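[1] need a 3D model of the sequence below.
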Amino acid sequence: MLFGFVGLQLLAALFSPAPALSLGLALLRSSYVVALLAVGYAMGRPAALRPALIGYALVALTAVVTTLLLTTGQPFSTRLVHPYYTSVSLGLAGAFGLLIAATWRGGPLWWRVTGGTLCLMMFLWSASRGPLIALIAGLAAALLVSAGRRWWAVLLGVLALGILVLTLQQAGPNSVIGRFKDSTLNGRGIYWADALAAARTHPWGGVGPYQLGPYLTTQYGPDSCQLWLPSRVYHLPACPPLLNRIRGAWLIAHNTAFHLLGETGIIGLSGWLALMGAAALAAWRSRDPLINALTWATAAIGLVDTPTFVPNFGHAELYWLASGIGIALSTQQQGVDDGESVGFTVMPPWQLAPAAPLIACLLLGYFTLPLWLESLQPSATNRPVLQALTLPTRLTAGENVTVFLKADVPQGQFMLYGLACLANGPCRNVVQTAIKASLSGWTRLTLKGLPPGHYRLRLQLSDTYHGTQLRVERPVAKLVRVIDVE
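    This is a model prediction of the structure:
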């Protein structure tokens, strides 16, 4: 299985636009994954992962101190911030910490309560919705595998989940945790469309590992690289020039399958999902609550994020370590955890491979759910049209310019994205604004200043009326102009 995984990643790299670079990066990433699995297999016990709760508690304390120092007024009215963890990473750290605390058998109660409380605070204060999916899936998996042995754990888990749901439902519209009730995609539909567009250009091998960033048109720009918090907001130093050159490596498509399709094509995607399928099967056969909680929580959030990609903030590393432990437990006849013996069915490692493609297909169907929902959406009867743009052909470098766009837009909610792309270079997001129907049809826009060069300006209109639906957000109208910036 591991040889097949590495082989498919390397084969995909050969079909990418830069095979030499992609081959080296694919070898590094796949070797790192295999090394984590090997270390987890050598650990062999879920108890080896419990110190991660200490790390997550320290992350929570660091985030609280950072938020209190940088936030004036009411800190609880804003989302939790951290020197380098994003809001989603903080939420996922809180979810993983809660899963570790909830499945810790035989550990000190005071530490489980303390660590669990800090992680719960971090989870709620981050107000990130993707980790909520992970937490629910992780708790459900842990409860399913432990229901026969610990009925009281099932009862406590159901009560805790019910209290959490009631708390989120009672949140006001202006509170931080009220964001959990927001079902918009926050631009993910555009990211998915960009990744799929890159995959259509290079279907077999993708564009190469860590090289999808420039294709994510609304994310990639001069400020894409951030070592810390946004420098413009918190007046912190930005990336040095050397790191800024590879700023695209930090950007993701916020969907495991779509990102893999863009980076590694069909070949790399099949190998990655097959390995995830084998890990999921091993976790289920291990019957260990913690291993199943981490495995299925990570798979669940893969719909709106890329939690298995390495290197990571520790979440992906924890997942692959847990997968290695799950493989070790699933091959044992009897496991011992804190003095408690648990029975296992013998399953040689090579017997995980035949069932892996089936689970991989199930994961693929789950990750591509936005495409399935998009196919069920009825086509619009009146499509918008971008008719004219008042734009000088020569612009001054670095200066914003005011233009007027004439658009025939029906009733609804539309978002306009403006991208300026060099002939053989990256694209820059020059405008992003909502567009509504008007009597005259003219809309005033301000385009951001550009460095000198010959650009292809592309204005595209996306329908956001169904923005609460889980679907790929494709452009419904386009307008292209060529401009020179001097």
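
[2] C-alpha only now, for contacts and for neighbours.
    Noted.

[3] now for the longest helix along the chain, which elements pack on it?
    When the chain is parsed with DSSP state H, its longest helix is helix 256-286. Applying 3 or more C-alpha pairs under 8 Å, 6 or more residues apart in numbering; DSSP states H and E, we find helix 256-286 packed against helix 2-14, helix 188-201, helix 289-301, helix 315-330, helix 356-367.

[4] second input sequence below; structure requested for side-by-side comparison:
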Amino acid sequence: MRLLPFALALAPLFPPLALLAPLFLGHLRRLSPWALGLLGVYALSVLLPALGAPEPLAFPLALGRVLYVLGLVGAGVALYAGASSPTQALKPLGYGLFLLYITAFVATYLTFGDQAVQQRLMHPFHSPVGLGFMGAMGVLLAVYLRYPWPFRLLLGLLGGAVLLLSASRGGMLALLVGGAGGLLFRGRGLWALGLAGLVLFAASTLDTPISERFFQAHLSGREGLWLRAYEVYQAHPWTGVGPYVLGDYLKGTLFGECFLFPLLEARGLTCPDWLRPLGGLWSFAHNHLLQALGESGVGGA
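    Just a heads-up that it's a prediction; the model follows:
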């Protein structure tokens, strides 16, 4: 358990570490009966539709998802048990996000050089949308947790810069919701909202196509993914097609049959032939409700 905070810090840099989550299933026994019951309802909502899904791998993949999600909950329980307070348990994540921000800036510059200012901020293992959410998370951690003040200031400013340069509207929405929620529980929510306003003001003053995304309502082609996911749901309304399988039905709608992270694609790296059949595993409908409906039908959504 001593290595768990260290793993939490490294998780943003090395996402595959999350696959170790099932190792923490045993910590779920610390939860109250009603919490375990709620997790049981979740597990059934994923497993039962998969039994009737048309894809043969639907149930094994559903079982894998349940073990993964419950393991993440168990890891959270273990972190809480080993820390003096809930906020203390999350502190290592801020240090990992700081390293993530630095590597994103370096990787984007090494890929695009002087043209980096015209590109959305990228990372070898994260999309610009994901970076935007993690930028918002860094701001919220800096606002709500008591880091040493120099690091706290740096984390908040870098998180805001990542959010601005990734041009993630979803990340901005997350920051606004997190700040507004903080007003109900902690007065520091005003700081988060203030930084969100500062990011939007900076975006309005920058004359670049990237910063203009914050004020545009276009869907960037996602409507095609939404329509295709809805068509899959209509064909299998009660069971969906199974977790991680919906991507096979979405392939070729917006991107190719198989694509890597944008930064890797920008460096000329493409899916090798052996990986192409698995390209649908990480294709996403860019809409959580439609994703859930397409994967598990009405019951699983």
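
[5] quick one: TM-score?
    The TM-score (TM-score structural alignment, normalised by the length of structure 2) is 0.79; 258 aligned residues with a C-alpha RMSD of 1.9 Å.

[6] got the angle for the longest helix of structure 1 vs helix 188-201?
    Relative orientation of helix 256-286 of structure 1 versus helix 188-201 (axes from the mean of the first three to the mean of the last three C-alpha atoms, to 10 degrees): 100 degrees.

[7] what about the helices in structure 2?
    4-10, 33-51, 58-81, 86-112, 128-144, 149-166, 169-185, 189-205, 209-212, 222-235, 246-250, 262-266, 288-300.

[8] winner for burial among those?
    Highest mean neighbour count of the helices of structure 2: helix 128-144, a mean of 26 (counted as mean count of other C-alpha atoms under 10 Å).

[9] pull up the aligned stretch in structure 1 for that one.
    Under TM-score structural alignment, the alignment places helix 128-144 of structure 2 onto residues 87-103 of structure 1.

[10] same check on stretch 92-107 of structure 2?
    Counting by TM-score structural alignment, stretch 92-107 of structure 2 pairs with residues 51-66 of structure 1.

[11] sorry, back to before: out of the helices of structure 2, the one nearest residue 279 of structure 2 is which?
    helix 246-250 (7.5 Å; C-alpha to C-alpha).

[12] what's near enough to touch the closest residue to residue 209 of structure 2 other than its chain neighbours?
    In space, and not counting its chain neighbours, residue 209 of structure 2 is closest to residue 118: 7.2 Å by C-alpha to C-alpha, 6 or more residues apart in numbering. By C-alpha atoms under 8 Å, 6 or more residues apart in numbering, the contact set of residue 118 of structure 2 is 208, 209, 210.

[13] can I get these in JSON lines with distance to residue 89 of structure 2?
    Output for the contacts of residue 118 of structure 2, formatted as JSON lines (distance: C-alpha to C-alpha, whole Å):
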{"residue": "208", "distance to residue 89 of structure 2": "39"}
{"residue": "209", "distance to residue 89 of structure 2": "39"}
{"residue": "210", "distance to residue 89 of structure 2": "35"}
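
[14] quick one: which of these is nearest residue 100 of structure 2?
    residue 210 (20.5 Å).

[15] residue in structure 1 paired with the closest one?
    Match for residue 210 of structure 2 (TM-score structural alignment): residue 176.

[16] follow-up on the earlier one: what do we get in structure 1 for the residue nearest to residue 209 of structure 2?
    Checking TM-score structural alignment: residue 118 of structure 2 goes with residue 77.

[17] could you measure its match against residue 175 of structure 1, distance?
    If you measure residue 77 of structure 1 against residue 175 of structure 1 using C-alpha to C-alpha, to the nearest Å, the figure is 6 Å.

[18] try residue 229 of structure 1
    22 Å.

[19] likewise for residue 27 of structure 1?
    From residue 27 of structure 1 to residue 175 of structure 1 the distance is 45 Å (C-alpha to C-alpha).
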